[in-house]
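this is a predicted model, with the sequence first.
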Amino acid sequence: MNEDYQLLKIFSGRANPSLATKIAQYVGIPLGQATISSFPDGETFVKFNENIRGRDVFIVQPTCPPTNHNLMELLIMIDAAKRASAARVTAVIPFYGYARQDRKDQPRVSITAKLVANLLVAAGANRVLAMDLHAQQIQGFFDIPVDHLTAVPVFYKYLETNSLLDLVVVSPDVGGIKMASTYSQLLGKGLALVVKKRIDAYHTEADFVVGDVQGKDVLIVDDLTETAGTVVSAANILKKKGARRVFAGISHAVLNQIGINRLRDSQLEALITTNSVPVPMVEGIRLTVLDVAPLLGEAIKRIHTGMSVTSLFEVDGKKINL
């Protein structure tokens, strides 16, 4: 083991152990051993099975469905690590659940993204490492350092080696225009926007397209899909406007059965996503899952050794502006 990493420990909750294993392999250390189980009434029990006193501990746990269960498990792991005298505890949250509840957009509702941030700090987290938060301002909800990565370099490398004809990058809604613009600038491709309206939590409706997609390959980019309503309605209207083929690049594919059914019946040629959360391989959907373990692993190495993570926001000499 590299001497620089003798005090480094990486542990995994039960949300995405395969990703944690790949991260540890990239760093070059064994994945830490912990016992995580549930009592008959559903309570979570956590015990670290090795000495972590004075160690730099990283706990990998996306808060994907079952969201509340995985969040509570992460909080308990952080608390157990602090009580075991870990020198520093970093919560590695590839997917940050509750991120869509980041503002008070109607009367008498919670800003739950802020509540979750408070809970993580109260549990004892000293630092957070996240990827493609739904809203940039969530970083400001924390009173501890937050390293916010993006999967853009991972998607960029894939897209550069899988050329698409006369590509146009599309944002499926106004809120995603900055991410789409980033992809457009890096790839040197055109940019378009789908204007939509949300009917309810499960349904959206695309109204019109701003930009030229006639006869072109189209890449819809977004941070998250669950019910696939936004991306599917965008794909449908893009095809109506003459797009040749429609692809989707989504950082977090937190798919439920509604989303899977919609994708099967959609105009999408393929869905490209990452392993930030477990992604089931489903018949009838052309799915490509990109590995973000090297990205997260490199960030962990640099955080542990006190190095800058700025270079992780550059690809082929081009800076990524989030």
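Everything's here; your move.

switch to C-alpha atoms for all contacts and neighbour counts from now on
Will do.

excluding sequence neighbours, find me the nearest residue to Leu186.
Lys318 (6.9 Å; Cα to Cα, 6 or more residues apart in numbering).

look up how far Ile138 lies from the one you found.
25 Å (Cα to Cα, to the nearest Å).

before we move on, what about Ala206?
Note on Ala206: its distance to Ile138, by Cα to Cα, is 27 Å.

just Val209 next, same as before
Taking Cα to Cα, one finds Val209 at 29 Å from Ile138.

how about Ile36?
Taken as Cα to Cα, the span from Ile36 to Ile138 is 29 Å.

between those two, who's got more neighbours?
Remark: of Ile36 and Ile138, Ile138 carries more neighbours, 20 against 16, as counted by other Cα atoms under 10 Å.

would you say the more buried one is within a helix?
Yes: looking at Ile138 with DSSP: H, G, I helix; E, B strand; the rest coil, it is inside a helix.

surely it is in contact with Ala99?
Yes: taking Cα atoms under 8 Å as the definition, Ile138 is a contact partner of Ala99 at 7.4 Å.

one more to weigh against that first structure:
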Amino acid sequence: MPPRNDPKLIAGNANLPLAKAIARRMSIHRGISVGLVDARVERFNDGEVFVEMFENVRGEDMFIIQPTSNPANDHLMELLVMTDALRRSSARRITAVIPYFGYARQDRRARARTPITAKLVANMLTGAGIARVLTLDLHATQIQGFFDIPVDNLYASPVFALDIKTHFRDRLDELMVVSPDVGGVARARELAKRINAPLAIVDKRREKPGEVAEMTVIGDVTGKTCLIVDDICDTAGTLCKAAEVLMESGASEVHAYISHGVMSGPAVERVSNSVMKSLVLTDSIKPRAEVENAPNIRIVPTAPLFAQAILNIWNGTSVSSLFNDETLGPIYESFYAAA
């Protein structure tokens, strides 16, 4: 039986536009106005985070919307302090909606004397009083096991599949999905199955982090419209280099679909000057103005996906149903109606 109280949303400063969009989508689904809890999340002059809520949250099912994106430490601390404020205000259950889970790339000890920071963050979130986590495209799925609480990991591939079927509907038979490295093959294969396209791999050799020494294409991409699929685009160096290698190998066009657009440093400039026709990002991380204004970068919304997932968690119904194109199709129908 569903709880009596409606779900309540609260947001930090990491991605307010996404939080407001989720609230609007939930209002449409519920037929009643769903807004963000009136609160202030501020900093003292020395940088300390302070949170104050101006609404009663006692006994409420609370959802904190806060990606831990750049600056990761500040946004993570906001999430922890908001959780503590809610717990001390007697909220019934606290779910952290983390569209982009920062520190996910530190999920193992690749070398001696290094931390597993993703596990440390999981401990901090659990210790603060979070009862459940909802996230999107974790960098490594084993991070779910770092938590001793339920973790719902949504996938961007069904949303990307809808976008591809809309924007490439006249040439679906020309598409080829490309993984930019061997580690991302499972993610690329999942999308390839959804759009019934073949799969290729760009094998890269790194001399040190951030630098790629050599790239080799595994698979015949001659005459194909290549779609590079990855979870994170940081400085875009590897992505742009992969696009060049694919074009040199005979691809007719190269596009990219990335779940989380970190887009730090020279990323926007590199993408704008690259051979890629388009780069498609989700809004899991709030895009900077230069990202939004880049001519070959496009943003697809995640608010419909997260709004439905929050309602399913609140209702106690299946979240995995959102992994299907058939389920997401009606949810995104209005977004792609004019495409």
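That came through, no problem. Everything quoted here is computed from the prediction, not taken from an experiment.

tell me how the two chains score on TM-score.
The TM-score (TM-score structural alignment, normalised by the length of the first structure) is 0.95; 316 aligned residues with a Cα RMSD of 1.6 Å.

now the lengthiest helix in the second structure: which residue numbers in the first structure?
When the second structure is parsed with DSSP state H, its longest helix is helix 72-88. Mapped onto the first structure using TM-score structural alignment, helix 72-88 of the second structure covers residues 67-83.

give me the residues contacting that stretch.
13-15, 44-48, 52, 57, 59, 61-64, 88-89, 91, 97, 119-120, 123-125 (Cα atoms under 8 Å, 6 or more residues apart in numbering).

and stretch 30-47 of the first structure, by the same measure?
By Cα under 8 Å, 6+ apart, stretch 30-47 of the first structure touches 9-14, 20-21, 24-25, 48-50, 72-73, 76-77, 80.

again with stretch 133-143 of the first structure
If you take Cα under 8 Å, 6+ apart as the criterion, stretch 133-143 of the first structure is touched by 95-96, 99-100, 102, 113-114, 117-118, 121, 146, 148, 223-224.

the match of helix 72-88 of the second structure vs the second structure, average offset?
On superposition with the second structure, the mean distance recorded for stretch 67-83 of the first structure (mean Cα distance after the TM-score superposition for the first structure) is 0.6 Å.

for that stretch, buried residues please.
69-82 (16 or more other Cα atoms under 10 Å).

just the closest of those residues to Leu268 of the first structure, please.
Distance to Leu268 of the first structure, by Cα to Cα, is smallest for Asn70 among the buried residues of stretch 67-83 of the first structure, at 30.7 Å.

could you pull out the strands for the stretch 201-339 of the second structure?
For the stretch 201-339 of the second structure, the strands defined by DSSP state E, counting those that start in this stretch cover 211-218, 225-233, 253-261, 278-282, 297-300.

residue contacts, Val222 of the first structure?
No Val there; residue 222 of the first structure is Asp. Neighbours of Asp222 of the first structure in contact, by Cα under 8 Å, 6+ apart: 171-172, 176, 179-180, 248-251.

can I get the buried residues of stretch 67-83 of the first structure in a markdown table with distance to His134 of the first structure?
Below are the buried residues of stretch 67-83 of the first structure laid out as a markdown table (distance: Cα to Cα, whole Å):
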| residue | distance to His134 of the first structure |
| --- | --- |
| His69 | 20 |
| Asn70 | 18 |
| Leu71 | 17 |
| Met72 | 21 |
| Glu73 | 22 |
| Leu74 | 20 |
| Leu75 | 21 |
| Ile76 | 24 |
| Met77 | 24 |
| Ile78 | 23 |
| Asp79 | 26 |
| Ala80 | 28 |
| Ala81 | 28 |
| Lys82 | 28 |
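
pull out the buried members of the contacts of stretch 67-83 of the first structure.
13-15, 44, 46, 48, 52, 57, 59, 61-64, 88-89, 91, 97, 120, 123-125.

take these and keep only those in helices.
Per DSSP H, those map to helices at 120, 123.

sitting in strands, which of the buried ones among the contacts of stretch 67-83 of the first structure do you find?
With strands taken from DSSP state E, the overlap with these comprises 44, 46, 48, 57, 59, 88-89, 91.

of the strands of the stretch 201-339 of the second structure, which approaches Arg171 of the second structure most closely?
So among the strands of the stretch 201-339 of the second structure, strand 225-233 is nearest, using Cα to Cα, at 8.8 Å.

what range does the closest one cover in the first structure?
So strand 225-233 of the second structure sits over residues 217-225 in the first structure, by TM-score structural alignment.
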